[in-house]
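Participant: Sequence plus the predicted model coming up.
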Amino acid sequence: MKNSRRDFIKTTALASAAITIPTYGFSIINKPSLSKQIIGHGDFKYRVHQQWGNLNPENTPVKNCHEMVMDSKGRLIMVTDEVKNNIIVYDKSGKLLSSWTHNMKSAHGLTLFKEGEDDVLFITEPLTGKIIKTTIDGKVIMELPNPKEIGVYDKDNPRERYKPTETAIAPNGDIYVADGYGSDWVLQFNSNGEFIRKFGGKGFNDDQLSNAHGVAIDDRDPNNITLLCTSRKHNAFKRFTLDGKYLETIYLPGAFVCRPVIDGENLYSGVCWSRLKYLEQTPDSGFVTILDKKNKVVSNPGGTAPKYKKGKLKMMVQDTPLFNHCHDVCVDEDKNLYVCQWNANKSYPIKLERV
């Protein structure tokens, strides 16, 4: 039934007018307006629900909608750097369920981990170097140590900055921290917050990173679980073993990718910028990119169709002026996408309905 519905929509979709930046609708009850435009490629095409997550900015404001995860109850949990509500919880219709805050001025990374029967969250704040583990409703369970305070970084060296942007949690509970706005190390802690090792670091060798913005556990092969690290300025994801040994680079020319998001056999990522004029990082040029189980790009919603020549991926750039700077993608059980943006005029998330 689902495939026939997709086929029907594909064959009957009409071209739409140019998409504009979403307005800040004050209603959280009315159904969001629908766009007739379909974006994406191949089997990964989407209808845009541009006003899906709009809330009343007087009561529930946002600055940057950094990241979103879905908990075991199907609620969509988003982190923002608005101190009035660092966390906003939606249902799938875009209705506000709740919000809470820890007064973080730069709340950035949001990771969900299933600990026994309970969902827990890990929140990173680059400006303070703070990383907290909380319950789903915000109670702090643990705070990770700052590497400058435990001798992992040189406390007296101002060049060795610590500005963490993301965490990933291994099946055994080990915590990986991407120091994406600092020194580009990936730091590994055990589940109790005790330091194990660091690897990566800023540079241009295969095993080094440049803007290690995101990190994720890649468990698509359960017999070979690895770590994917963003190297955004390299337009790449780099794969490491769980003990920090470099394995490979997934090169995504033109795409300044944010964190990798694993769902089923696929890998999704927001592209914060693409290379447009003179092959430079261009403002307001974001899109979403989707890779298959072989790490081949199969769709770029909002971007140009992926093209390979002699096995090598060609440059990818923005095609549809829908997004400003895509910062994260959340995938629900129906394979719909929820796109969070940075530096997008304080806009709320956009839903992409799979068709």
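Facilitator: Received the coordinates, thanks.

Participant: going forward, measure contacts between C-alpha atoms and count neighbours the same way
Facilitator: OK.

Participant: From the centre of the protein, point out the most distant residue.
Facilitator: In the chain, counting by CA atoms, centre = their mean, D156 sits farthest out from the average C-alpha position, at 32.7 Å.

Participant: what's the spacing between that residue and K198?
Facilitator: 19 Å (CA to CA, to the nearest Å).

Participant: and what of W52?
Facilitator: 40 Å.

Participant: Looking at these two, which is more packed in?
Facilitator: W52 (25 against 17; other CA atoms under 10 Å).

Participant: One more to weigh against that first structure:
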Amino acid sequence: MSDHWLHRRDFLYQSLLSGACALGADQLIASENKLPVLGQGKFQYRPVAGWGVLDEKTPVKNCSAMVVDSKGRIFLLTDETTNNVIVYNKEGQLLKKWGTRFPGAHGLEIVNEGHREVLFITDLNLHRVFKTTLDGEILMELTYPQSTGKYASEKEYRPAWTLHLPNGDFFVLDGYGKDYIMRYNREGKLLHYFGGPEGGIAHWGPHGGIIDSRGPGEPELVIAMSDQQTIKRLTLDGKLIQEISLPGSNPRMIQIVGDYMFVPHLADNWPKDRQSKGYISVLDRDYRIVSNIGGTAPQYVDGKLQPMHQQGGFFRHPHDLVVAADGAIYVPQFASGNTYPVKLAPMSST
């Protein structure tokens, strides 16, 4: 595998937000008696008031995903076709914006190919995966995987996210369609597929996730199974390693930070209660939750995790997150009243 291919969720974000906490100090001091402290133990955070809020010239609808490039610029994906991609600096100020053709913009990843960084965008409404430059030039467009024989038409295919290997291969999670997981090479050739109902992947399941390369063995797919309230660990060819139950959750994405995983939950009782709200869980290497940011403290009885709930009402529906090198967390929210992303500053070093 080439070392030139790096996935943004495995980056060491050296260049990102080195002075972010100092920048927001005045806001934090002025608001510290009003803004809540979220989380437990060493994973406690306070929101930074006003970060990333723009004017009516740069609107958002659903804010679905965020990534950071090697220069520390923060890319937000929204399904607002006035400006699908909004690029912030670390102070939360607008640098540029682009994109008018992604009405179902949903998943976003950034990959370093050695000589350049590129974006992968999934669109639920267009039933496609797009590879673009950081300025929006489309480099590759993937339609539905007709050769699998699993799809009568492209309308059955609604890709949620992409996950990337160091050699350029990538997986597409059809989390809003028929729940298959497809593996492609860097040129976009379909190599393999698995999952779906016959593969033990329930509907409204494979929404997002990460490739975990921390172990001594082969890398694993770790899949956020959204409405199933579970995380699945799979081999790269789809064999089940472990299923982790997370009652009271709705995991949408995963980021690895050292020995921990950060998981945004859309809500604590979704889809039964569309008014229910979400939170963020922090899991250790054993997949035990050590903090719920914006949620109730995790409780285990005889080793079994008890149902979790949002607490305090700060979040609406977290859909993705970026954790910076200084511990700050950036959270885009879906179905949340056209709100901009939020920033959380750590109360202490994690």
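Facilitator: Here it is on my side, so go on. Quick caveat, the model's predicted, so the values are computed rather than measured.

Participant: follow-up on the earlier one: does the residue farthest from the centre of the first structure lie in a helix or a strand, and which?
Facilitator: D156 of the first structure belongs to no helix or strand when elements are defined using DSSP states H and E.

Participant: same deal with D7 of the first structure?
Facilitator: Assigned by DSSP H and E, D7 of the first structure falls in helix 2-12.

Participant: distance between that helix and the chain's centre?
Facilitator: The gap between where helix 2-12 of the first structure is centred and where its chain is centred comes out at 28 Å by CA atoms, centre = their mean, to the nearest Å.

Participant: now stretch 330-339 of the second structure
Facilitator: For stretch 330-339 of the second structure, the distance to the chain centre is 12 Å (CA atoms, centre = their mean).

Participant: Find me the equivalent region of it in the first structure.
Facilitator: With TM-score structural alignment applied, stretch 330-339 of the second structure matches the range 338-347 in the first structure.

Participant: Show me where the stretch 151-300 of the first structure has its strands.
Facilitator: Using DSSP state E, counting those that start in this stretch, the strands found in the stretch 151-300 of the first structure span residues 166-169, 175-178, 185-189, 195-200, 215-218, 226-231, 236-240, 246-251, 255-257, 261-263, 266-275, 281-282, 287-291, 297-299.

Participant: Now the helix or strand that comes right after the last one on the second structure. Mean distance?
Facilitator: Counting by DSSP H and E, the element after strand 297-299 of the first structure in chain order, helix or strand, is strand 308-309. Superposing on the second structure and averaging over aligned pairs (mean CA distance after the TM-score superposition for the first structure), strand 308-309 of the first structure comes out at 1.1 Å.

Participant: so the following helix or strand past strand 308-309 of the first structure matches what in the second structure?
Facilitator: Next in sequence after strand 308-309 of the first structure, counting helices and strands by DSSP H and E, comes strand 312-313. Aligning strand 312-313 of the first structure against the second structure (TM-score structural alignment) gives residues 304-305.

Participant: Stretch 231-250 of the first structure too?
Facilitator: Taking TM-score structural alignment, stretch 231-250 of the first structure hits residues 225-244 over in the second structure.

Participant: Wait, Q208 of the first structure touches G201, no?
Facilitator: Yes - with contact defined as CA atoms under 8 Å, Q208 of the first structure and G201 form a contacting pair (5.3 Å).

Participant: These two - which one has more neighbours?
Facilitator: The neighbour comparison of Q208 of the first structure against G201 (other CA under 10 Å) goes to G201, with 22 against 18.

Participant: list the contacts for that one?
Facilitator: 183-186, 208-210 (CA atoms under 8 Å, 6 or more residues apart in numbering).

Participant: Which of the three states applies to L28 of the second structure?
Facilitator: Following DSSP: H, G, I helix; E, B strand; the rest coil, the label given to L28 of the second structure is helix.

Participant: Leaving out sequence neighbours, find the closest residue to it.
Facilitator: Nearest residue to L28 of the second structure, sequence neighbours excluded (CA to CA, 6 or more residues apart in numbering): V48, at 6.1 Å.

Participant: Next: P253 of the first structure.
Facilitator: M315 (4.9 Å).

Participant: what about that neighbour, how many neighbours?
Facilitator: Neighbour number of M315 of the first structure under other CA under 10 Å is 18.

Participant: that's a helix at it, yeah?
Facilitator: No - residue state for M315 of the first structure (three-state DSSP) corresponds to coil; a helix is not indicated.

Participant: you'd agree it is up against N235?
Facilitator: No - assessed by CA under 8 Å, M315 of the first structure is found out of contact with N235, at 10.3 Å.

Participant: Overlap of the contact sets of these two?
Facilitator: What both M315 of the first structure and N235 touch, as defined by CA under 8 Å, 6+ apart, is the set 252-254.

Participant: Put together JSON lines for those residues, with neighbour count on each row.
Facilitator: Formatted as JSON lines, the shared contacts of M315 and N235 of the first structure follow (neighbours: other CA atoms under 10 Å):
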{"residue": "L252", "neighbour count": "21"}
{"residue": "P253", "neighbour count": "18"}
{"residue": "G254", "neighbour count": "23"}
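
Participant: CSV please, covering these and showing distance to I290 of the first structure.
Facilitator: Listed next are these as CSV, based on distance: CA to CA, whole Å:
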residue, distance to I290 of the first structure
L252, 11
P253, 14
G254, 14
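
Participant: Tell me the one of those residues nearest D118 of the first structure?
Facilitator: L252 (35.7 Å; CA to CA).

Participant: Contacts only, for that closest one.
Facilitator: Contacts of L252 of the first structure by CA under 8 Å, 6+ apart are 235-237, 313, 315-316.

Participant: State the next helix or strand along the chain beyond the longest strand along the second structure.
Facilitator: In the second structure, with assignment by DSSP state E, the single longest strand is strand 105-113. Next along the chain after strand 105-113 of the second structure, taking DSSP H and E as the criterion, comes strand 117-123.

Participant: which element follows that next one toward the C-terminus?
Facilitator: Using DSSP H and E, the first helix or strand after strand 117-123 of the second structure is strand 128-133.

Participant: So for that following strand, what gets flagged as buried?
Facilitator: 128-132 (16 or more other CA atoms under 10 Å).

Participant: can you list those in CSV and add distance to P103 of the second structure?
Facilitator: Formatted as CSV, those follow (distance: CA to CA, whole Å):
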residue, distance to P103 of the second structure
R128, 11
V129, 13
F130, 13
K131, 16
T132, 16
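
Participant: which one of those residues is nearest I74 of the second structure?
Facilitator: T132 (15.8 Å).
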